[in-house]
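Asks: turn this into a model:
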Amino acid sequence: MENDGKVRSRPHKTAKQKFRKRLRHLTSRKRPGTFLDIVKEINQYTHGWINYYGIGDMKNFIRETAQWLKHRLRQLIWKRWKRVSTRFYRLMRYGIDREEAWKVANSRKGYWRMSKNQTIHRAINNKRLASWGLKDLNQLYQHRYLSY
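Replies: Reported below is the predicted structural model:
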């Protein structure tokens, strides 16, 4: 990484670990509440954390955490669609064709593994997560970092 002759700071490893641990708690599969409430709490926490540590140089950490967070949210959604019929109809509603939706909905693979599935990524894409209120961590960080 080039410094361009400037001194840069970054959050300590423990601060990053606490951030990920809190996000893990907020996206727990057994967590009660509506999905919109969960997204609201995630937005509040991430916005505050990035505002506090935004002066730090942590572009890669934010990018990796944003990908991981979206993966966790897809896992949470897939778990909440418990029944095969619910999964099937939701996938159909989000633009997946009938045969492919049926195959994915009937899968017996675990939640984490299924949240990596390309069909689920097309159904629950980043645009849809944003429409449900999830703020993009990369944009929040870029906005905060560039303002210093």
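Asks: contacts and neighbour counts: CA atoms only from here.
Replies: Fine.
Asks: the chain: helices as residue ranges?
Replies: Secondary structure of the chain, counting by DSSP state H: helices at 13-26, 35-53, 59-80, 84-93, 98-105, 111-114, 118-123, 126-131, 137-146.
Asks: could you also give me the structure for this second sequence? I'd like to compare it with the first:
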Amino acid sequence: ILLDELDKKLTYKRLKFARYADDIIILVKTKSEGLIIQRDITAFITQRLKLKVNESKSRVGPVSGSKFLGFTFRYAKVQIHEQALKKFKANVRELTNRNWGISMTLQIHKLTQYLRGWGHYYLIANTYQLTVDLDHWIRRRIRMCYWRQWRKPRTKVRSLMKLGVSERLAIACGITSKGP
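Replies: So this is what the prediction gives:
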């Protein structure tokens, strides 16, 4: 509601922009035009709306390599920004912590909820190979949790056999600490 005046001003000036909450990206043709618009909009926000503009996050530059709402724009493609990916991996590590002390069913349920939300948010990004790599990594994390939960070789062998693994392979995997 507060930034509605800003939206009207940008629309009136016929600028191409995208805004979500307090994040905004304005597209112009030249750097000099961008600097003029930045100065004008910064003055409008600070004087008229009485809001503070974070100068360290404000910049004028090409769209390629820009970050907006967790996305990076490179080579006419939308990609997931590196910081968003690091945060994702940290959250998955937290959700697949070996020492969490909750049942695997609940742990997988919470992980599934997080993965669905994250996946739907970043659905528009061009990330097929990244998705495949993350899938392998997440499966390794889940196997690690099961391996930690089963602990003793006998439990490992029995649990693997319940999952349909042959007895010979279950014994071979169950007596090692490395896992399947």
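Asks: that older thread, reformat the helices of structure 1 as a markdown table; add distance to Lys6 of structure 1.
Replies: Formatted as a markdown table, those follow (distance: least, C-alpha to C-alpha, whole Å):
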| stretch | distance to Lys6 of structure 1 |
| --- | --- |
| helix 13-26 | 21 |
| helix 35-53 | 18 |
| helix 59-80 | 16 |
| helix 84-93 | 49 |
| helix 98-105 | 51 |
| helix 111-114 | 41 |
| helix 118-123 | 40 |
| helix 126-131 | 35 |
| helix 137-146 | 14 |
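Asks: out of those, which comes closest to Val7 of structure 1?
Replies: Closest approach to Val7 of structure 1 among the helices of structure 1 is made by helix 137-146 (14.2 Å; C-alpha to C-alpha).
Asks: gap between that closest one and the chain center?
Replies: Mean C-alpha position of helix 137-146 of structure 1 versus that of the full chain (C-alpha atoms, centre = their mean, to the nearest Å) differs by 16 Å.
Asks: what angle do that helix and helix 59-80 make?
Replies: Using axes from the mean of the first three to the mean of the last three C-alpha atoms, to 10 degrees, one finds that helix 137-146 of structure 1 and helix 59-80 are set 150 degrees apart in direction.
Asks: what comes up buried for helix 137-146 of structure 1?
Replies: By 16 or more other C-alpha atoms under 10 Å, the buried positions in helix 137-146 of structure 1 come out as Leu137, Asn138, Leu140, Tyr141, Arg144, Tyr145.
Asks: what about Lys8 of structure 2, distance to Ile25 of structure 2?
Replies: Taking C-alpha to C-alpha, to the nearest Å as the measure, Lys8 of structure 2 and Ile25 of structure 2 are separated by 15 Å.
Asks: more crowded one of these two?
Replies: Just comparing Lys8 of structure 2 and Ile25: by other C-alpha atoms under 10 Å the higher neighbour count belongs to Ile25, 18 against 11.
Asks: what range does stretch 128-136 of structure 1 cover in structure 2?
Replies: Mapped onto structure 2 with TM-score structural alignment as the criterion, stretch 128-136 of structure 1 occupies no residues.
Asks: correction: stretch 95-102 of structure 1
Replies: Mapped onto structure 2 using TM-score structural alignment, stretch 95-102 of structure 1 spans residues 164-171.
Asks: next, the buried residues of that stretch.
Replies: Of the residues in stretch 164-171 of structure 2, those scored as buried under the neighbour-count criterion (16+ other C-alpha under 10 Å) are Ala170, Ile171.
Asks: do the same with stretch 84-102 of structure 2
Replies: Buried residues in stretch 84-102 of structure 2, counting neighbours by 16+ other C-alpha under 10 Å, are found at Val92, Leu95, Thr96, Asn97, Arg98.
Asks: for stretch 134-148 of structure 2, same thing?
Replies: When burial is assessed from 16+ other C-alpha under 10 Å, stretch 134-148 of structure 2 yields the following buried residues: Ile138, Arg141, Ile142, Met144, Cys145, Tyr146, Trp147, Arg148.
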